[in-house]
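Undergrad: missing the sequence, but the structure's below:
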């Protein structure tokens, strides 16, 4: 197995990135990551030493928040928008499942 193979197998939920690395990857500051954590958009896991660790999934959410903030949306509002977008997506998924179940029952 090559390094490329093992990288592709990393779980999106595995907290692989330190706060510094996450901020660097997103082109933002550690303060921004703390702010979206305080707004409860993402909750990074903590290492044994108490350091924040971020997953790929959390980095995608943080990137979306940064995009909104870069367009002038306050951090708290950006976090709320993303949460509502996520809830809407989940509601649509549930509705689609119900429609499929209803169609297959009839």
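TA: Yep, it's here. What you see is a predicted model; the values in this text were computed from it and never measured.
Undergrad: contacts and neighbour counts: CA atoms only from here.
TA: Noted.
Undergrad: quick one, helices of this structure?
TA: In the chain, the helices defined using DSSP state H lie at 3-8, 19-26, 30-38, 56-70, 75-105.
Undergrad: Now do the closest residue to residue 12 other than its chain neighbours against residue 99, distance only.
TA: Excluding the flanking residues, the one nearest residue 12 by Cα to Cα, 6 or more residues apart in numbering is residue 56, at 4.9 Å. For residue 56, the distance to residue 99 equals 32 Å [Cα to Cα, to the nearest Å].
Undergrad: What separation is there between residue 86 and residue 49?
TA: Relative to residue 49, residue 86 is positioned 32 Å away (Cα to Cα).
Undergrad: Please point out which parts of stretch 46-65 sit buried.
TA: 52-56, 58-59, 61-65 (16 or more other Cα atoms under 10 Å).
Undergrad: Residue 73: which of those is nearest?
TA: Distance to residue 73, by Cα to Cα, is smallest for residue 65 among the buried residues of stretch 46-65, at 9.0 Å.
Undergrad: Report the contact partners of the closest one.
TA: 75, 78-79, 82 (Cα atoms under 8 Å, 6 or more residues apart in numbering).
Undergrad: if we go to 7 Å?
TA: By Cα atoms under 7 Å, 6 or more residues apart in numbering, the residues touching residue 65 are 78-79.
Undergrad: do the one 4 residues further on as well
TA: With contacts taken as Cα under 7 Å, 6+ apart, residue 69 has the following neighbours: 75, 78.
Undergrad: ok, structure two:
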């Protein structure tokens, strides 16, 4: 599953805070609880569980689920959509690392 590394102090500002029930999460992204369960089965998102065992989703997980839903709506299988989203996330992370390395003096060009 795509992951995030920075966490704000206030849970209301935290994209990783598991604030949404399955029903609310499904409603927010225009899908069904079964779709969210399928994403979990394919290990794209792993919701946290409340003390009562209910799935709870974060805003970050909902963005990931919404991207998968877009792909499925275009005819991609759930399994393939999950793989595509993971690869997109890995590419984005690699690009962030590249930019950070370039910005810190790596590979500066000389003026001619």
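TA: Now that the structure is in, tell me what you want to look at. Note that the structure is predicted; figures quoted are calculated from it, not measured.
Undergrad: Quickly note the distance from the aligned partner of residue 97 of structure 2 in structure 1 to residue 100 of structure 1.
TA: In structure 1, the residue matched to residue 97 of structure 2 (TM-score structural alignment) is residue 94. From residue 94 of structure 1 over to residue 100 of structure 1 the distance is 10 Å, taken as Cα to Cα.
Undergrad: got it, and residue 30 of structure 1?
TA: On the measure of Cα to Cα, residue 30 of structure 1 and residue 100 of structure 1 end up 44 Å apart.
Undergrad: So between the two, which is more surrounded?
TA: residue 30 (14 against 11; other Cα atoms under 10 Å).
Undergrad: which non-adjacent residue is nearest the spatially most central residue of structure 2?
TA: Geometric centre of structure 2, nearest residue: residue 64, 3.5 Å, by Cα atoms, centre = their mean. Excluding the flanking residues, the one nearest residue 64 of structure 2 by Cα to Cα, 6+ apart is residue 85, at 7.2 Å.
Undergrad: Give the aligned equivalent of the one you found in structure 1.
TA: Match for residue 85 of structure 2 (TM-score structural alignment): residue 82.
Undergrad: what does residue 49 of structure 2 align to in structure 1?
TA: Here residue 49 of structure 2 is matched to residue 46 in structure 1, going by TM-score structural alignment.
Undergrad: now that match, nearest residue through space, not along the chain?
TA: residue 52 (4.7 Å).
Undergrad: Tell me if I'm right that the one you found and residue 42 touch.
TA: No. Taking contacts as Cα atoms under 7 Å, residue 52 of structure 1 lies outside contact range of residue 42: 11.2 Å.
Undergrad: Next one: the aligned partner of residue 65 of structure 2 in structure 1 from residue 49 of structure 1, what distance?
TA: Matched by TM-score structural alignment, residue 65 of structure 2 corresponds to residue 62 in structure 1. Residue 62 of structure 1 sits 23 Å away from residue 49 of structure 1, going by Cα to Cα.
Undergrad: how much space between the residue nearest to residue 46 of structure 1 and residue 64 of structure 1?
TA: For residue 52 of structure 1, the distance to residue 64 of structure 1 - Cα to Cα - is 19 Å.
Undergrad: cool, and residue 13 of structure 1?
TA: Residue 13 of structure 1 is 17 Å from residue 64 of structure 1, by Cα to Cα.
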